[in-house]
Each structure stands twice: as C-alpha cells, then as structure tokens.
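> I need the structure of the sequence given here:
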Amino acid sequence: MDPHLLRTFTAVARLASFSAAARELGYTQSAVSQHIAALEADLRTELLTRRPVAPTPAGARLLEHARPLLLRLDAARADVLRLAAAPPGRITLAASPLAAACPQLIAALPATGVTLRVLPPARVPAAVAAGDCDLGLVDGLAAPSDPLRLPDVAPLQVTGVAEEELAVLFPAGHPFAARHSVRLDDLADARWLDAPDVGLPLTTGRRALRYDGTDLHVLCALAAAGHGLVLLPRPVAEAARAGTAVPLAAPRLVHRTELVAPAGPSGAAAALAARLTAGSPS
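All right, here's what the predicted structure looks like:
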C-alpha cells in the first residue's frame, strides 16, 4: 500500500470530509477522491461511506493498522535525519502537564536553549518518535519502581526520572479533608473529575465534570470548588492554593515520570537527558 494514500485516507476519516482533508493536505478535492479510489481499488473493498463520510467496517480495521504504520514511517525518517545533522544546542522537550510540574525537571532545565512543549500524555511518545521533539517526559500511576506501560510507537529509550507520593485534593469542607491519609476504597462512591489530558487515570468511583484542558491550576480550582475529587502527585496537590491535599495511603502507588528519547541522543539533548535521569529510580 502506498503510504501517501494511507495518509490521505486517515485524514479523510479523521475529518469526516473530503474537502477538509484536501485543505489540510494541500491537495485538490479531486486528488483526494482519486487517492481514496486508488486505495479502495488496491484493497478491493469500500473503505469510506460518502454521505456521511465515515469508515466502513473494513475502513475502521485499516485505520487500526494505518496510524501506527504511518507513525513508524515518521519515526524512521526522523531517526535518519537526526544522524544527518541537528542544529547544535537547541532542544525541544515534550512533557505531559504533570511531568512538566516535576521538581526534578524544573531543576534540570538550563536557562536557555530549550523549548518546553506541554502535550497530553498519550501524544508525548509519538512526538519524540516522529522527530517533532528531541526528548519527552511522560507520567502515570505505577507500583513503586515499576515502569509505565507506554505505547510501542517506535524504538525509544525509556528511563525513570522520578517517583512521587500521591494525594487526593478535597474541597475544604469535605468530610475527609481533616484526615491524615485516605484509601481509595474509602472513596468508592466519590465523584471524580474526568480530566484525561492532565489528571491521573482512575477506574474507581463516578465521573463528575469533564475537563478537556491541560492547566493544573484550573484542575485544582475545580476540585477545590467541589466539582469532583482529583488524584495528583503530592507536591502538586499541596502546592494548590485552594482545597486540601490528603496523602494516599492505599493502594501502594506512586506518580512515576519517565524520559523517552530516541536511540543514542547526542549533544545538548544527551546532556539534558543525563541531568534529568541523574539519581533516577530503578
């Protein structure tokens, strides 16, 4: 299959529009239609319905394969370009919102030469693999010293950076706000803020208000105002200017931050990676 046709197909499916895909890709609408027709002829099946524009069952299955395949191609291109040459001394570091608040990151950043790009956690490994960023920091829940489960988007080096205790942020008048610690089992019926791009994922409790942003101050303000509880790294929760942070006693989990890097980073990227991972957890 021609990767150019696959890119056109994924754009049309994502935007649900031939014309919008043509604008995004810089093609004419006729060229986009020809790409889809050629791909359907190659696979001998219809991939998109036209009114409305949506993947057929075969198209949905192809999308499952196309996205990681195209990302792998981008990663291969980026890897070769890194070997060819990179502007010395300038680094773009991608970080999820909670990873960007990690004290170890803040202490390791040089005064100049770095662009910090805050992205949703799921997008960080792909940004590094595709060469959009030189290094990345991701975070999540884990048992102490256990690595995070990251998507296999490309051959990337993954190193632990930090592990922090967890805390639940309560509004000041909450019955549990006066406790010294709390267990998640105690909060089985609690309402939690649904913040997929910034909050730590939980499978317990009920979902309250959904927050689609990445600003930690807004997330903490929503929790403090009683719109739902939120689980955070203890330093972040205690630094919030509203609400009450109560340490999590059980289950035994930590907030883990990991560095993702292409194989063999060099120059300024290698220096920053070494600073970030100095004294890293196992």
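> hey, let's count contacts and neighbours off CA atoms from now on
OK.
> residue contacts, residue 8?
By Cα atoms under 8 Å, 6 or more residues apart in numbering, the contact set of residue 8 is 21, 25, 32, 35-36.
> what's the closest of those to residue 270?
residue 25 (34.2 Å; Cα to Cα).
> Can you tell me how far the residue lying closest to the closest one once chain neighbours are set aside is from residue 36?
In space, and not counting its chain neighbours, residue 25 is closest to residue 8: 7.6 Å by Cα to Cα, 6 or more residues apart in numbering. According to Cα to Cα, to the nearest Å, residue 8 stands 7 Å off from residue 36.
> can you put the contacts of residue 8 in TSV and add distance to residue 267 and neighbour count?
Shown next, in TSV, are these (distance: Cα to Cα, whole Å; neighbours: other Cα atoms under 10 Å):
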residue	distance to residue 267	neighbour count
21	38	23
25	34	14
32	41	23
35	41	19
36	43	21
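> Between the residues you listed, which sits nearest residue 276?
residue 25 (37.2 Å).
> buried stuff in stretch 48-58?
Neighbour counts over stretch 48-58 (16 or more other Cα atoms under 10 Å) mark 48, 54-55 as buried.
> Give the closest residue to residue 55 in space, chain neighbours not counted.
Of all residues not flanking residue 55 in the chain, residue 48 sits nearest, at 4.5 Å (Cα to Cα, 6+ apart).
> and for comparison, fold this next one:
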Amino acid sequence: MKQKVALVLGSGGARGLAHIGVIEELEARGYEISSVAGTSMGAMVGGFYAAGVLEPFAKRMCKLTMRDLWHYMDLTISSRGFVKGDRIFKTIHEEFTHDVNIEDLDIPFTAVATDLVSHQLEVFDKGSLFTAVRASISVPDVFTPVEVGKKRLVDGAVISPIPIPYVKRQKDDILVVVNLSGDDKSYEEQSKKMLRKSGKEIKKKEEEKQTLHQKLAQFFTFQMPGIKFDYLETMGKTIELMQREIAALTIRNHQPDIVIDIPFQLATPWEFERSAEIRAAGREIAVSALDAWEEKRLIKSAG
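This is a model prediction of the structure:
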C-alpha cells in the first residue's frame, strides 16, 4: 500500500520551481500525493499538479529565457502594481488552467491569497483554478491585485507563506512541507557554479539580464546623496525576510513529518530563466530529506 502524502508548497518566486523536482522524487519513490496546498508559486505548481498539467508547465519553464521574461512583463504605470500580467495570465489560462474548477480536480487542492480590504486570508478550495492561482501569485506592488467582488487579492505569502492549516490531510497521511526559505550558505557558491557554463552562453545570459535590469531600473531606482536604491532589490529582500520568519514559526507550530528546506540562497525570486537548475536542485534536496526520514522510520519500526 502506498504511503499517502499531504503536500504543502511554500512561496519563494523562482525557487518555487524546486517544487517540481520534489514532486518528481516523491512519485519516483512510490508516494501518493493525496492532497496539496500552496501559496504563490507553490499554488501555481500545486494547482498545475492537481490539474494534471505539471509536466507541460515544467517543459515550458525549462525553455524560458530572459528575453521571454521581458516579453511577458507588460509594464503599467499604476499605483496598484507595475506589471499588469495580461500576457502571463493569458498563457496560464489558455495552456494550463483553462476553465477548470478546483472541486473538479483529481485530488483536493487549496490555494491562499491575501485580501487587502479585510486584511484576511482568502482560502480557495473551490471555484476557478485560474482565479485562485492568479490571486495567490500576485506579488504586492508588482502585479495588479485581483478584484473579486469587493475583495482586492494579492499574494498569499503576505500572511501565510506555508499554508499548512489548509491542506486536506487525512488520518494516515504524512505531512510533507516544502519550505523555500531555508538557509544554507553553501548554496551561494553552488548557485554561482551552476551559472559557470560555456563562455558564450553565460555572456549572453548576463547581457540579457543586464538589459532587463536596465529597463526596469528606469522606473524603479531612486537616489539620495551618496546612496542609490534599487526598488526591486529592496522590495525582494524585505519580502524574503518577512516570509522566512513567518515560515519558521509556522513549521515550529505544526511539526510536519518531513520538511524539505530549499535554501533561499539557491536563487532570487526573479531567476525564472534558471528553471532546469532549480528543478534539479529541488529533487536533489528532496532525496536527502526523504532518505533521512525513511531511515529514521526504518530504525523506529525495527526497534
């Protein structure tokens, strides 16, 4: 009989691509994912998994370039967010979510978002999968909020970066949490090594990245005497710190059976062009975490 898993996927931008590798390793070992809950990229990956379209999504992401990212970033001058996201969300709807409702998925799925009006968490466990994913990944001040009635919904990570209380866990399920705010300084150097490829390829990637950054910097940098502020970098680090603290507290309070810690040093929230590397790292980290838990369980059963 397969061991069933209630899977919780945390927030962390591009690091969320590591969720794909974790799911691949769980399935390769014969675990059955019986329910999934996610925030932000965790909601996207978890929702696509529950809808049976994770593999096409993973293949699409592996082909993503910095040029593609710039194409999808339809900028808008607005107090509600500087990326409308129309191109991104049109692709998500047409290729992955379609008009599927959450209650019609093969396994129970839950996504969370934050309502800026009520200051409460909005829990999606029924209704439009597209709306749930769209709301959950809407990073404040980046994507424009999702309007649902009187609600203005943004990224669920503002309140719940790891939505453990909302996964539909059954009695004999083990609780597996993927935390994208882990801490392992050795990954700073490993992350750099991942990028040390052939000279032409790395030069091209760096040029594309600089071009994207320069275009964004026209809108999102400001200066004080002797100091230059990068809005995107400052905002990213602020969100990272906030999520790390909330995630650590949530894990302590709920004591999952297995915690798979993806180091925040692995990638920045915006490095989606490193999809294949991040996915592979997620699987590698999952191998270590699952090996440790299985060994502990074996020793316990033998004793």
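> Give me the TM-score for this pair.
Overlay of the two chains. TM-score (TM-score structural alignment, normalised by the length of the first structure): 0.25; 108 aligned residues with a Cα RMSD of 5.5 Å.
> thinking again about what came up before, JSON lines please, covering the contacts of residue 8 of the first structure and showing secondary structure and distance to residue 239 of the first structure.
JSON lines is the format used below for the contacts of residue 8 of the first structure (DSSP: H, G, I helix; E, B strand; the rest coil; distance: Cα to Cα, whole Å):
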{"residue": "21", "secondary structure": "helix", "distance to residue 239 of the first structure": "44"}
{"residue": "25", "secondary structure": "helix", "distance to residue 239 of the first structure": "44"}
{"residue": "32", "secondary structure": "helix", "distance to residue 239 of the first structure": "51"}
{"residue": "35", "secondary structure": "helix", "distance to residue 239 of the first structure": "53"}
{"residue": "36", "secondary structure": "helix", "distance to residue 239 of the first structure": "52"}
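> any idea how far the residue nearest to residue 55 of the first structure is from residue 60 of the first structure?
Taking Cα to Cα, one finds residue 48 of the first structure at 9 Å from residue 60 of the first structure.
> Can you get me the start-to-end distance on stretch 110-129 of the second structure?
One end of stretch 110-129 of the second structure to the other measures 9 Å (Cα to Cα).
> Check which residues of the helix ranked longest in the second structure are buried.
Taking DSSP state H as the criterion, the second structure has its longest helix at helix 275-302. The neighbour-count check on helix 275-302 of the second structure (16+ other Cα under 10 Å) flags 275-283, 285-287, 290 as buried.
> Quick one: the residues you listed as TSV, columns for distance to residue 259 of the second structure too.
Putting the buried residues of helix 275-302 of the second structure into TSV (distance: Cα to Cα, whole Å) gives the following:
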residue	distance to residue 259 of the second structure
275	22
276	22
277	21
278	18
279	17
280	18
281	15
282	12
283	13
285	11
286	9
287	12
290	9
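> Farthest-apart pair in those residues, please.
Comparing every pair within the buried residues of helix 275-302 of the second structure by Cα to Cα identifies 275 and 290 as the most remote, at 22.3 Å.
> So which residues make contact with stretch 214-229 of the second structure?
With Cα under 8 Å, 6+ apart as the criterion, stretch 214-229 of the second structure contacts 230-232.
> Sort out for me which of the residues you listed are in strands.
Using DSSP state E, the members of those that fall in strands are residue 230.
> are any of the contacts of stretch 214-229 of the second structure buried, and which?
230, 232.
> With respect to residue 135 of the second structure, which of the contacts of stretch 214-229 of the second structure is nearest?
For the contacts of stretch 214-229 of the second structure, the nearest to residue 135 of the second structure is residue 232 (20.2 Å; Cα to Cα).
> how near is that closest one to residue 136 of the second structure?
Residue 232 of the second structure is 19 Å from residue 136 of the second structure, where distance means Cα to Cα.
> residues contacting the closest residue to residue 160 of the first structure other than its chain neighbours?
Leaving out its chain neighbours, the residue that sits closest to residue 160 of the first structure by Cα to Cα, 6+ apart is residue 258, at 4.4 Å. Taking Cα under 8 Å, 6+ apart as the criterion, residue 258 of the first structure is in contact with 137-139, 148, 158-162.
> if I've got this straight, residue 258 of the first structure is in a strand?
Yes: inclusion of residue 258 of the first structure in a strand is indicated when DSSP: H, G, I helix; E, B strand; the rest coil is applied.
> quick one: secondary structure of residue 67 of the first structure?
helix.
> How about it, nearest residue that isn't a chain neighbour?
Nearest residue to residue 67 of the first structure, sequence neighbours excluded (Cα to Cα, 6+ apart): residue 10, at 7.5 Å.
> Equivalent analysis for residue 210 of the first structure, please.
In space, and not counting its chain neighbours, residue 210 of the first structure is closest to residue 194: 4.5 Å by Cα to Cα, 6+ apart.
> That neighbour and residue 24 of the first structure: what is the separation?
31 Å.
> When the two are compared, which one has more neighbours?
The neighbour count for residue 194 of the first structure versus residue 24, taken as other Cα atoms under 10 Å, is higher for residue 194 (22 against 12).
> quick one: contacts for the more buried one?
For residue 194 of the first structure, the residues meeting the contact criterion (Cα under 8 Å, 6+ apart) are 207-211.
> what's the answer for residue 283 of the second structure, then?
18, 20-25.
> do that again at 6 Å, thanks
21-22, 25 (Cα atoms under 6 Å, 6 or more residues apart in numbering).
> Can you list which of these are found in strands?
Per DSSP E, the subset of those in strands is empty.
> Show me which of the residues you listed is closest to residue 120 of the second structure.
residue 22 (29.8 Å).
> Verify the contact between the closest one and residue 288 for me.
No: counting by Cα atoms under 6 Å, residue 22 of the second structure stays clear of residue 288, with 10.8 Å between them.
> the helices in the first structure, which residues?
3-15, 18-25, 29-43, 57-84, 97-100, 103-108, 124-129, 216-224, 234-239, 267-277.
> again, but for the stretch 51-200 of the second structure
54-62, 66-72, 86-92, 129-136, 186-194, 199-220 (DSSP state H, counting those that start in this stretch).
> Tell me which of these sits nearest to residue 300 of the second structure.
Among those, the nearest to residue 300 of the second structure by Cα to Cα is helix 186-194 (31.2 Å).
> now that closest one and helix 275-302, what's the angle there?
In terms of direction (axes from the mean of the first three to the mean of the last three Cα atoms, to 10 degrees), helix 186-194 of the second structure departs from helix 275-302 by 140 degrees.
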